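Undergrad: when you get a sec, could you give me coordinates for this:
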Amino acid sequence: MLQERDSRTLSVVMDALIRDFEPREAVPYMAAKLIFTDDQRDAILNMPRRRTRVLEFVRQYRRSASNLDALISFFEHYGQFHLATALSTTVVPEERSLLSEHNLHTCLLRESNVPGRLKNYVKREELIENLRFILRDLASTEQFWLVVHGMAGCGKSSLVAEALRSCPEILSRYYEHVIWIHDGRSSRDSLPSLYADFFVIVADSLVITGREPVTLIQAQVKNALLDKPNALIVLDDVMLEESVRWFDQLQCRILATSRNLEIFQASYGNVVPFRMTPSGFTISELTSFLAGAGFQNVDCDVIQRMHNLSSGLPAMANIIVHLARGSVERLGWLCYQLESASLGSLKCVTSYRYASMEEAIQTSFEMLALPQKEVFTSLVVFPVDEWLPVEVISLIAPVDVTDHEESIYATEEQLETLAKHSLLDERQAPQQCKSQFEYRIHPLVGAFLRRTLLKESPFVEELRSILKLRLRSFIEESTDERTRMRVVTFSEHFLRDNCLELQSEENVISMGAGDHQMAAIRLAQARSKLTTMSSAAASGSAQKKKKRRSRNSRHSHNDSTRAPVVMFSRVKGRPEMARLQLLLMNVDERQLKYKVKIKEGCTVTALPSGVGQLDAHASTRVMLIWRRPPDIDDWSKVKPAVLLLVGEYGDDDKPESKRRIIQRMNGYHHFKSAIF
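TA: Model prediction:
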């Protein structure tokens, strides 16, 4: 098999061979050199025209020869020195002439299957120039993966197509062929059809049944690629690791577009990542896009708002333009919808594969493993479009470690995976702390988290309260000054700007004995019900509590003038029932035993149990079910439920070490008013 370098030289000299070479004279010479077999000789000589004989000769020579020495020797022996010189000359791509516009158009559209330019297309000059430079730099490499990756809808495919279309030197000087095929397979069962489609394109053949083994198709593809030397294969929208492994066996030049960079770690070859940064239009590009769609004199505030809410993501901008139907007023209203409604409500058919960005991001989310899904979900409490230190995210990220330093590295590992799935932006941190990276949430990803994935969920408020509590605790206890200052900077901004989209009243009740905080109970009031559960919150703001010692110095009581009021929420379809969820947190270093006690006569049940124990810094949830007495038909006639939360530290074998805290709470139904 001819080496790639020599095969490229044959392609460069092809025009001269077609003009001056007669294979009938060279076939016996090559047979004597044991390069051609009898079958190959007959295949060449049976061609009726000289042009087809030249093409078949070159095809067979590529398969059988190991270098160009025999062909050069033939031309020197028969006096065709100009052909021998051409084959002996090292090809310098920059010295090759550019293809004509007609030939380039034919190469792109008729032979390469490159998609056409989209209407209202806006050229992204900087990204195109960067991609063109990398393609030119990699041209001398015989095998590589160039992976254009970014979040769904950022314009990866359009960028690659435009780079090939607007940079004629790529196909004129550096690559002889471009083979474009759309992948988009999300299930392994559909991959054989992809391989079969690729074989049909590469081999220019329809002789395939679709029932061939994958290994046979791969061998046929390798053979067919010999006729297309120096080819650039474009795999559009790669989603599966198995697809990467199959194409990697071809050992050729591949440009892939994908939202998931992680799957390309399966490649044996060189992988060069090209991140779509920025992922969306700039303000000027977005203005040009709107103007191209017929929106003239759009208010600058509307354009700025649209850019802030979507970061100029091309797919989202295209959906909004289609829904606006040429109306500037409707465009402004749609921007308001983008700020408050779910992404699924902005839905229409466009050139993009997905009808809404909700579907596109949901597809990315479903590709995650469970640990990444849990960490991704916890990001709902953070502001969007701002760089977040890992030290802060690790305070609430659900990773399976107890030490905070370990949790930073464990969290960073999960965040790195999310960034490779294009669900987060990643950059080097400006300061050298335990984590070297920072992460940013795209505005549309944040909208997906808040208004789709965790829509109407009370756990958002719970997470927010936990984050505030742990921020304060970390700032007080951290001994690493650099890390502490990063957390302080974020904490001040977080608490000052109140950047969360979900607003709720909250009450954190801290209970302690001596110098120890014994427990913290977070009672979060959900703005609306979940399908299976409602969560209630304390009414009113958090109050400072004074504590006093009882006659027993090991007991501590809340001495506020009135016990905190908690509100039970209604249960859909069950008017006789109300629910309240308690989040119990042990913020101490010691194990805590707890008990939720109900005053005798109250029809309240604790699920799964009102009794248990918490390890250091652990938390748990207790569901309280309040049933209305059967002889009362109105909640307004039901007396408040009196609840006692008892927490105890210490060893039963050492009475002097035991500490107990008691917190009383008055519970009301959602419909029942209470005087505060």
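
Undergrad: CA atoms for contacts and neighbours, from now on please.
TA: Noted.

Undergrad: how many other residues sit next to the residue nearest to residue 313 when sequence neighbours are not counted?
TA: Closest residue to residue 313 apart from its sequence neighbours, by CA to CA, 6 or more residues apart in numbering: residue 280 at 4.1 Å. Using other CA atoms under 10 Å, the number of residues around residue 280 comes to 24.

Undergrad: in what helix or strand does residue 280 lie?
TA: Using DSSP states H and E, residue 280 sits within no helix or strand.

Undergrad: same check, this time on residue 464
TA: Mapping residue 464 onto the secondary structure by DSSP H and E places it in helix 459-477.

Undergrad: kindly report the same for residue 28.
TA: helix 23-32.

Undergrad: the helix holding residue 464: what's the following helix or strand?
TA: With secondary structure assigned by DSSP H and E, helix 459-477 is succeeded by helix 481-497.

Undergrad: next, the angle from that next one to helix 459-477.
TA: Helix 481-497 and helix 459-477 meet at an angle of 140 degrees, taking axes from the mean of the first three to the mean of the last three CA atoms, to 10 degrees as the criterion.

Undergrad: can you give me the buried ones in helix 481-497?
TA: 483, 484, 486, 487, 488, 490, 491 (16 or more other CA atoms under 10 Å).

Undergrad: for the comparison step, fold the sequence that follows:
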Amino acid sequence: MDAKSRNCLLQHKEALEKDIKTPYIMDHMVGDGVLTTLEEEEVRNEPTQQKRAALLIKMILKKDNYCYVSFYNALLLEGYKDLAAFLQDGIPVVSSSSDKDSVGGITTYVRTVLCEGGVPQRPVVFVTRKKLVNAIQQKLFKLNGEPGWVTIYGMAGCGKSVLAAEAVRDHSLLEGCFPSGVHWVSVGKQDKSGLLMKLQNLCARLDQDESFSQRLPLNIEEAKDRLRILMLRKYPRSLLILDDVWDPWVLKAFDNQCQILLTTRDKSVTDSVMGPKYVVPVESGLGKEKGLEILSLFVNVKKADLPEQAHSIIKECKVVECCHRGMLTDLLYKWNQS
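TA: Have a look, this model is predicted:
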């Protein structure tokens, strides 16, 4: 961790320990890959809230710049705007470079941009789907800096969110098309109050220095206007990613002449919005070979060494790329019962 970041964290350590509640903060950090589940469990085992916060900060101080950025973003996302402001001056600057990260060939520039934008990490069990990722990237290139919509649609569990995150995990795409960054919003099924909260949180993330307003928007229309101004003036060449959109009316709040990538089960959700629209359909199941690859990764056995039962398990469970741990555990249980 940079000395400036470390000093900033130490300077405000007491205030952070006093006020933060760690469970949701840690959820974000585990999702960003900067905190392990073992470390999370260690913090949870502390007897008081303040001791849990103290241990978490102690862990962060031993980690790198990405952990600092993840912690900062988690504070914003969980409503600790004042505490996040304490850490703003210590945010490390990582220059755009072609140097490769030691994991997966991802550049430090890509890793930082995605971490700051709240883009989820790859799942623990991950297999590539290059053809689909390339299709999404080609659609994003077609936007060519102009407002428009790229929609990834398919049935629940087909890997839409994983594909959206993987599509932006690309140095040339980010640097060439979205130099102002990417901003991930997990939308889900919302009522009006839930949507307003999502918009308020997004506006707070985009206006961390409060250059446009010191208060949150009070209603959806005001939030839409605030978002439009922020995207136009501060992030004119950025990508907004809306994950798991259910209802067309929700998109009206984001119909602000932005470049948007969204995932949904219903491709008609964009019927009423303005601008160019591109779609990428995702089939609900993977092929047999990809299913075997997922199973082999989960049980840590080479694909060629999987027993014959694995083929029937794959067929029965219709394995998909985004496999949740519960599904994989079920696979393993069926294997053991075979």
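
Undergrad: thinking again about what came up before, what does the helix holding residue 28 of structure 1 rub up against?
TA: Helix 23-32 of structure 1 has contacts (CA atoms under 8 Å, 6 or more residues apart in numbering) with 36, 37, 38, 41, 44, 45, 50, 53, 54, 57, 70, 74.

Undergrad: tell me the counterpart of the second one in structure 2.
TA: Which is residue 37 of structure 1. Residue 37 of structure 1 is assigned no aligned equivalent in structure 2, the criterion being TM-score structural alignment.

Undergrad: so residue 251 of structure 2 is in contact with residue 268, correct?
TA: No. Checked against CA atoms under 8 Å, the pair residue 251 of structure 2 and residue 268 is beyond contact range at 11.3 Å.

Undergrad: who's more crowded, these two?
TA: Using other CA under 10 Å as the criterion, residue 251 of structure 2 and residue 268 rank with residue 251 on top: 17 against 12.

Undergrad: so what's the aligned partner of that one in structure 1 up against?
TA: Applying TM-score structural alignment, one finds that residue 251 of structure 2 aligns to residue 244 in structure 1. For residue 244 of structure 1, the contacting residues are 238, 263, 264, 266, 267, by CA under 8 Å, 6+ apart.

Undergrad: helix or strand for residue 244 of structure 1, which one?
TA: Short version, using DSSP H and E: residue 244 of structure 1 is in helix 241-248.

Undergrad: return the residue of structure 2 aligned against the residue nearest to residue 313 of structure 1.
TA: Using TM-score structural alignment, the partner of residue 280 of structure 1 in structure 2 is residue 285.

Undergrad: hang on, its match packs against residue 322?
TA: No. Residue 285 of structure 2 sits out of contact with residue 322 when judged by CA under 8 Å, with a separation of 10.4 Å.

Undergrad: identify the contacts common to the two.
TA: Common neighbours of residue 285 of structure 2 and residue 322 are listed as residue 158 (criterion: CA under 8 Å, 6+ apart).

Undergrad: neighbours of the counterpart of residue 260 of structure 1 in structure 2, just the number please.
TA: Residue 260 of structure 1 maps onto residue 266 in structure 2, with residues paired by TM-score structural alignment. By other CA under 10 Å, 17 other residues sit near residue 266 of structure 2.

Undergrad: quick one: secondary structure of residue 239 of structure 1?
TA: Three-state assignment for residue 239 of structure 1 (DSSP: H, G, I helix; E, B strand; the rest coil): coil.

Undergrad: OK, contacts around it?
TA: So residue 239 of structure 1 contacts 183, 184, 185, 186, 258, 259, 260, 263 (CA under 8 Å, 6+ apart).

Undergrad: closest to residue 335 of structure 1 out of those residues?
TA: Nearest to residue 335 of structure 1 out of the contacts of residue 239 of structure 1 is residue 259 (CA to CA; 25.6 Å).

Undergrad: okay, now that closest one: neighbour count?
TA: The tally of other residues near residue 259 of structure 1 (other CA under 10 Å) stands at 25.

Undergrad: so who does it touch?
TA: Contacts here follow CA under 8 Å, 6+ apart; on that basis residue 259 of structure 1 touches 149, 150, 151, 152, 237, 238, 239, 364, 420, 421, 422.

Undergrad: tell me which of these persist in structure 2.
TA: Here is what carries over to structure 2 from those, by both residues aligned by TM-score structural alignment, their matches' CA atoms under 8 Å: 149, 150, 151, 152, 237, 238, 239.

Undergrad: separation between the fifth one and residue 335 of structure 1?
TA: When you say that, I think you mean residue 237 of structure 1. Going from residue 237 of structure 1 to residue 335 of structure 1 by CA to CA, to the nearest Å gives 28 Å.

Undergrad: any idea how far the match of residue 280 of structure 1 lies from residue 331 of structure 2?
TA: Counting by CA to CA, the gap from residue 285 of structure 2 to residue 331 of structure 2 is 15 Å.

Undergrad: mind listing the helices for the stretch 351-500 of structure 1?
TA: Using DSSP state H, counting those that start in this stretch, the helices found in the stretch 351-500 of structure 1 span residues 357-366, 370-378, 390-393, 404-420, 443-448, 459-477, 481-497.

Undergrad: could you dump these to CSV with distance to residue 15 of structure 1?
TA: Below are the helices of the stretch 351-500 of structure 1 laid out as CSV (distance: least, CA to CA, whole Å):
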stretch, distance to residue 15 of structure 1
helix 357-366, 47
helix 370-378, 55
helix 390-393, 59
helix 404-420, 45
helix 443-448, 52
helix 459-477, 68
helix 481-497, 65
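
Undergrad: end-to-end on stretch 164-173 of structure 2?
TA: End-to-end distance for stretch 164-173 of structure 2: 13 Å, by CA to CA.

Undergrad: next: stretch 165-183 of structure 2.
TA: Note: stretch 165-183 of structure 2 ends 11 Å apart using CA to CA.

Undergrad: what about that stretch, distance to the chain center?
TA: Computed by CA atoms, centre = their mean, to the nearest Å, the chain-centroid distance of stretch 165-183 of structure 2 equals 13 Å.
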